[in-house]
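In: just the structure for this:
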Amino acid sequence: MQVTETLAEGLKREIKVVIPKQDMAAELNVRLADAKDKVRINGFRPGKVPMAHLKKMYGKSIMADLVNEIVRERPTKILSERGEKSATQPSISMTEDEAEAEKILSAEADFEFTVSYEVIPPIELKSVDGISVTREVVEIAEDEVNEQILKIAESARTYETKKGKAADGDRVTMNYLGKVDGVAFDGGAAEDAELVLGSGRFIPGFEDQLVGLKAGEDKVITVTFPTEYPAANLAGKEATFDVTIKDVAAPAEVEINDELASKLGLESVDRLKEIVRGQIESQYGNITRQKVKRQILDQLDEMYQFDAPPSLVDAEFENIWRQINTDLAQSGKTFEDEETTEEEARAEYRKLAERRVRLGLVLSEIGEKAGVEVTEEEMQRALYAQLQQFPGQQKEILDFFRNTPGASASLRAPIFEEKVVDQLLTEIKVTDKTVTKEELMAEEEGEADAKPAKKKAAPKKAKAEASEAEGEEAAAPKKKAAPKKKAAEDSAE
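Out: Down below sits the predicted model:
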């Protein structure tokens, strides 16, 4: 086998592989000899079929299998021998001339094919001794725990039907039909809908107009949808709702005691407090971890600057850009509304894609050198979490992960990434700092409100830049907000 490099331009590589016809013929004869004792042909005893006859009947099909096997397996071996890693699946090209292909299958011509790919640049890992992070820690006050328990108690409170007018805090049961310009709209109707007045669940002004109504009364309510309402066809428009009140119920007194805990399936109110405290700690802990992770990635970004494989960057950018345009369409906005232009947004998100890919490759190298592995049990848990998100579609989800090449990488990558971060946290300097919950949340809220045109430091706000721990395409951003919510930067969290 002859291997000749025909292109080495930046990260792009192209190699020509030639397997002499005599080598192909020799391998064909080996396979024919192996098949001789296995095939059954009328008129011949087992193992007594002449090689010439066997070659005439099965030679081309066996040679076709050999060709497929070579193009499937040899490129990986060749790249390994060259000490290279391909960023994506290498592209294989071979002759399309039927006459030439016929000669190859007959072992009358050398088998030639070309392998085109982009290499992952070699990454020389640097010492992490200089990396330091501040881990913000919030001390959970008893008042905060009690406040959360009160909310739980209020959500679990009972209501008793009352006579008379509905007041703030009462629960009304109603039928309603919404119309815009006299025409009913999708999602604007319901029967036996329950609403606690003053909860703010409905369009501003809707609940206020229900106060004072009694069971059995009808009323036409007029409201105006907010200009930023998610449904573009309703945003900013005036609508009427034909409402029929079916029941008015007053709230029972809220009591935080063992009876409340029992209703929630717990043995005591102390156990309820313990669980609520744990949930609050977990919520703050998640924010703390993401801020620590962002600090780590920011510093890694400064340490490692190299050209990322264009194919990976293109895939990552398309992934981000598709989500951005979906968000804009759902919100009924344009880039101008977000104080930017499409050209500026493209340039900015392109930089973000480059950073995500580059950091993904760095984390992959760090994890590989540290022996970080994702266990089968961890993969199964991740798959189970996916199944829980799509009730009733479990079979389709399982089939997707079983039959889609690379789908399992979307489960593995975030697990691998988090384990690499855990590994780094054992090696770098970590300083704990006690802060208030307001201090912990302040930066998060500020970042969430940044607009694309103002995100001059976006590529350094490492919320999502490394979701592809193995250089695979990152999962689509999960946030549904428009670009000003930095959806594309949050996918790794």
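In: CA only for contacts and neighbour counts going forward, please
Out: Noted.
In: what's the burial count for the residue nearest to E378 when sequence neighbours are not counted?
Out: Distances taken as CA to CA, 6 or more residues apart in numbering place I415 nearest to E378, at 7.8 Å, with adjacent residues excluded. Counted with other CA atoms under 10 Å, the neighbours of I415 add up to 20.
In: verify the contact between I415 and V374 for me.
Out: Yes. Assessed by CA atoms under 8 Å, I415 is found in contact with V374 at 6.9 Å.
In: ok so, going back, what about the helix or strand where the residue nearest to E378 lies, distance to the chain center?
Out: Using DSSP states H and E, I415 sits within helix 407-425. Counting by CA atoms, centre = their mean, to the nearest Å, helix 407-425 is centred 12 Å from the centre of its parent chain.
In: go on, stretch 18-28?
Out: 46 Å.
In: can you list the residues that contact it?
Out: 1-3, 59, 62-63, 66, 104, 107-113 (CA atoms under 8 Å, 6 or more residues apart in numbering).
In: so which of those are in strands?
Out: Counting by DSSP state E, these place Q2, V3, F111, E112, F113 in strands.
In: before we compare anything, build this one as well:
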Amino acid sequence: MATAVETLDKLERRLTISFPIADVQSEVEKRLKLRARTAKAPGFRPGKVPMKMVAAQHGYQVENEVLNDKVGQAFNAAANENKLRVAGYPRIEPKSGEGVAEGSLAFDATFEIYPEVVVGDLSSAEVEQVKAEVSDAEIDKTIDILRKQRVHFHVKGEQGAHGDGGDLSAKNGDRATLDFVGKIDGVEFAGGKAEDFAFVLGEGRMLPEFEAATLGLRSGESKTFPLSFPADYHGKDVAGKTAEFTVTLKKLEWAHLPEVDAEFAKSLGVDDGDLVKMRADIKENLEREVKGRVKAKTKDSVMDALVKAVEFDVPKSLVEQDGQRLAEMTRQDMAQRGMNVADVPFPPELFTVQAERRVRLGLILAELVKANNLQATAEQIKAQVEDFAQSYEDPQQVVKYYFSDRNRLAEVEALVLEENVVNYVLGKSKVTDKVLPFDELMGNNA
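Out: Reported below is the predicted structural model:
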């Protein structure tokens, strides 16, 4: 049986559940008899162990299992009877003293319920619909990047099929191989010395003073110069200090970028080497990438608008659960990147703000989908999978990959559902078009 539901806070509730001790004892005896059929003990054949020994060996565990089952069943029955939508898990505490019937066990169950989520008029909600275009300039930039990815280096001064590199002094774009040693107050420091160290000038890999000192050197030449480490330098032992470096240039190579010709096109997968087709393929890939990023930014704007427009209290238990999930996901991600996180704490509290937003949006989206029949259809899921597959060499293999696993399809379904919500909100809200420059959209401003 259960008492009336008591309201403790906005979403927090409590009720007392109880049941006869005799019911627990009866169930414990029944389960111990089942255990006895297969129980093993030294000196006894399987299934012939005396009940007293079975009870001594398994009684505590079985009693806990029965209590957990009884409490769970009683709580679920009470929740259903009172039509409660329980959020998270109840906190169960034994109850004794006044109000507990003789021969009964009683427990207080404290829990939260789901809030009532009402998505009202969205006509005043402000949403930015992001737009961006792929022009010839973006295609040219992409081709330059692809050329740099296929760069070949040749020793300066040595005549080859592409020339000798001209000026023998180091300049931006050249790859320098050198020895260096750094000292602070005349003493070498850890990490301040290397041999046959190679880097490309102008890429910003080294501190500006180091690159500036290397520029203009020729193979075999050395230079000594002061270098001031920034106060926030990752090497704490040298951060904020000034060192004296000596560099000796051992080899200098110039960069040869491949010509944009038929061979270059073939290296990008255009079998016949057609440059027009190559540009068309690059444009198609860029447009696909732009489409994805534009949709993501528009979705973020829609989600921000929904969070502002729909107010309700969020169950703390769900936020705590999601915070723990985010903490574990972060730990796994860092471990997969090769970081040692064995002794690194990941307090769920660090993720509370993010978790609260995720839970809030999840409840809003669930209400929108339910109230407006925005579920993902089979046709939409299939179309989304086929869209994913277009960027792969064998699209049909990718389609099979998704449709062979229900979990993968569930992920696609979730994406389609979100897109349905975004389109619904765009049709109901105050939408402003925002044109983003290509570089800003792609994060290439630097």
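In: the ones in strands among the contacts of stretch 18-28 of the first structure, buried ones only, as a ChimeraX selection?
Out: The ChimeraX command for the buried members of these (criterion: 16 or more other CA atoms under 10 Å) is given here:
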select :111,112,113
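In: and the furthest pair within the ones in strands among the contacts of stretch 18-28 of the first structure?
Out: Longest distance between any two of those is 12.1 Å, between V3 and F111; criterion CA to CA.
In: all strands of the stretch 51-200 of the second structure, in order?
Out: Remark: strands assigned in the stretch 51-200 of the second structure by DSSP state E, counting those that start in this stretch are 86-95, 104-113, 126-131, 152-155, 175-184, 187-200.
In: distance to F388 of the second structure added to the ones you listed, as CSV?
Out: Listed next are the strands of the stretch 51-200 of the second structure as CSV, based on distance: least, CA to CA, whole Å:
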stretch, distance to F388 of the second structure
strand 86-95, 35
strand 104-113, 39
strand 126-131, 21
strand 152-155, 34
strand 175-184, 39
strand 187-200, 36
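In: select, out of those, the one closest to R293 of the second structure.
Out: Here strand 126-131 is closest among the strands of the stretch 51-200 of the second structure (CA to CA), at 9.1 Å.
In: with the first structure overlaid, report how far the closest one is off on average.
Out: With mean CA distance after the TM-score superposition for the first structure, strand 126-131 of the second structure departs from the first structure by a mean of 3.9 Å once superposed.
In: so which bits of stretch 246-265 of the second structure are buried?
Out: By neighbour count on 16+ other CA under 10 Å, the buried set for stretch 246-265 of the second structure is 246-258, 262-265.
In: and the end-to-end length of it?
Out: Taking CA to CA, to the nearest Å, stretch 246-265 of the second structure runs 44 Å from one end to the other.
In: neighbouring contacts of that stretch?
Out: By CA under 8 Å, 6+ apart, the residues outside stretch 246-265 of the second structure that reach it are 147-148, 150-156, 162, 165, 168, 170, 173-182, 196, 214, 217-225, 271-275, 278.
In: the residues you listed, buried ones only, as a PyMOL selection?
Out: Buried residues among the contacts of stretch 246-265 of the second structure (16+ other CA under 10 Å), as a PyMOL selection:
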select buried, resi 147+154+155+156+165+168+170+173+174+175+176+177+178+179+180+181+182+214+217+218+219+222+273+274+275+278
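In: residue contacts, the aligned residue in the second structure for R201 of the first structure?
Out: In the second structure, the residue matched to R201 of the first structure (TM-score structural alignment) is R205. Residues counted as contacts of R205 of the second structure (CA under 8 Å, 6+ apart) are F199.
In: what does G198 of the first structure give?
Out: Taking CA under 8 Å, 6+ apart as the test, what G198 of the first structure contacts is D168, G169, E207, D208.
In: same check on V385 of the second structure?
Out: For V385 of the second structure, the contact set (CA under 8 Å, 6+ apart) comprises V399, Y402, V412.
In: the second one: how many residues sit nearby?
Out: In other words, Y402 of the second structure. By other CA under 10 Å, 20 other residues sit near Y402 of the second structure.
In: again with the first one
Out: By the other CA under 10 Å criterion, the neighbourhood of V399 of the second structure contains 18 residues.
In: hmm, E386 and it touching each other?
Out: Yes. If you go by CA under 8 Å, V399 of the second structure and E386 touch, sitting 6.3 Å apart.
In: mutual contacts of these two, please.
Out: Joint contacts of V399 of the second structure and E386 (CA under 8 Å, 6+ apart) do not exist.
In: in three-state terms, label the aligned residue in the second structure for L359 of the first structure for me.
Out: Under the alignment (TM-score structural alignment), L359 of the first structure pairs with L361 of the second structure. Following DSSP: H, G, I helix; E, B strand; the rest coil, the label given to L361 of the second structure is helix.
In: identify, from the contacts of G198 of the first structure, the entry nearest to S282 of the first structure.
Out: When the contacts of G198 of the first structure are compared for distance to S282 of the first structure (CA to CA), G169 wins out at 31.1 Å.
In: could you find the counterpart of the closest one in the second structure?
Out: Using TM-score structural alignment as the criterion, G169 of the first structure maps onto G173 of the second structure.
In: quick check: chain neighbours aside, which residue is closest to its match?
Out: L201 (5.3 Å).
In: as CSV, the contacts of V385 of the second structure with distance to D300 of the second structure would be great.
Out: CSV is the format used below for these (distance: CA to CA, whole Å):
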residue, distance to D300 of the second structure
V399, 28
Y402, 26
V412, 18
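In: circling back: helices and strands around the helix holding I415 of the first structure, which ones?
Out: Applying 3 or more CA pairs under 8 Å, 6 or more residues apart in numbering; DSSP states H and E, one finds that helix 407-425 of the first structure contacts helix 342-370, helix 376-389, helix 394-403.
In: can we see that at 10 Å?
Out: Here helix 407-425 of the first structure touches helix 269-303, helix 342-370, helix 376-389, helix 394-403, going by 3 or more CA pairs under 10 Å, 6 or more residues apart in numbering; DSSP states H and E.
In: mark which of the buried residues of stretch 246-265 of the second structure are part of helices, please.
Out: Secondary structure from DSSP state H places A262, E263, F264, A265 of these in helices.
In: list just the nearest of those to E188 of the second structure.
Out: Once CA to CA is applied, the member of these that ends up nearest E188 of the second structure is F264, at 46.9 Å.
In: translate the closest one into the numbering of the first structure.
Out: Using TM-score structural alignment as the criterion, F264 of the second structure maps onto L260 of the first structure.
In: list the buried ones in the helix or strand harbouring S311 of the first structure?
Out: Taking DSSP H and E as the criterion, S311 of the first structure maps to helix 310-331. Under the neighbour-count criterion of 16+ other CA under 10 Å, helix 310-331 of the first structure has 312-321, 323-328, 330-331 buried.
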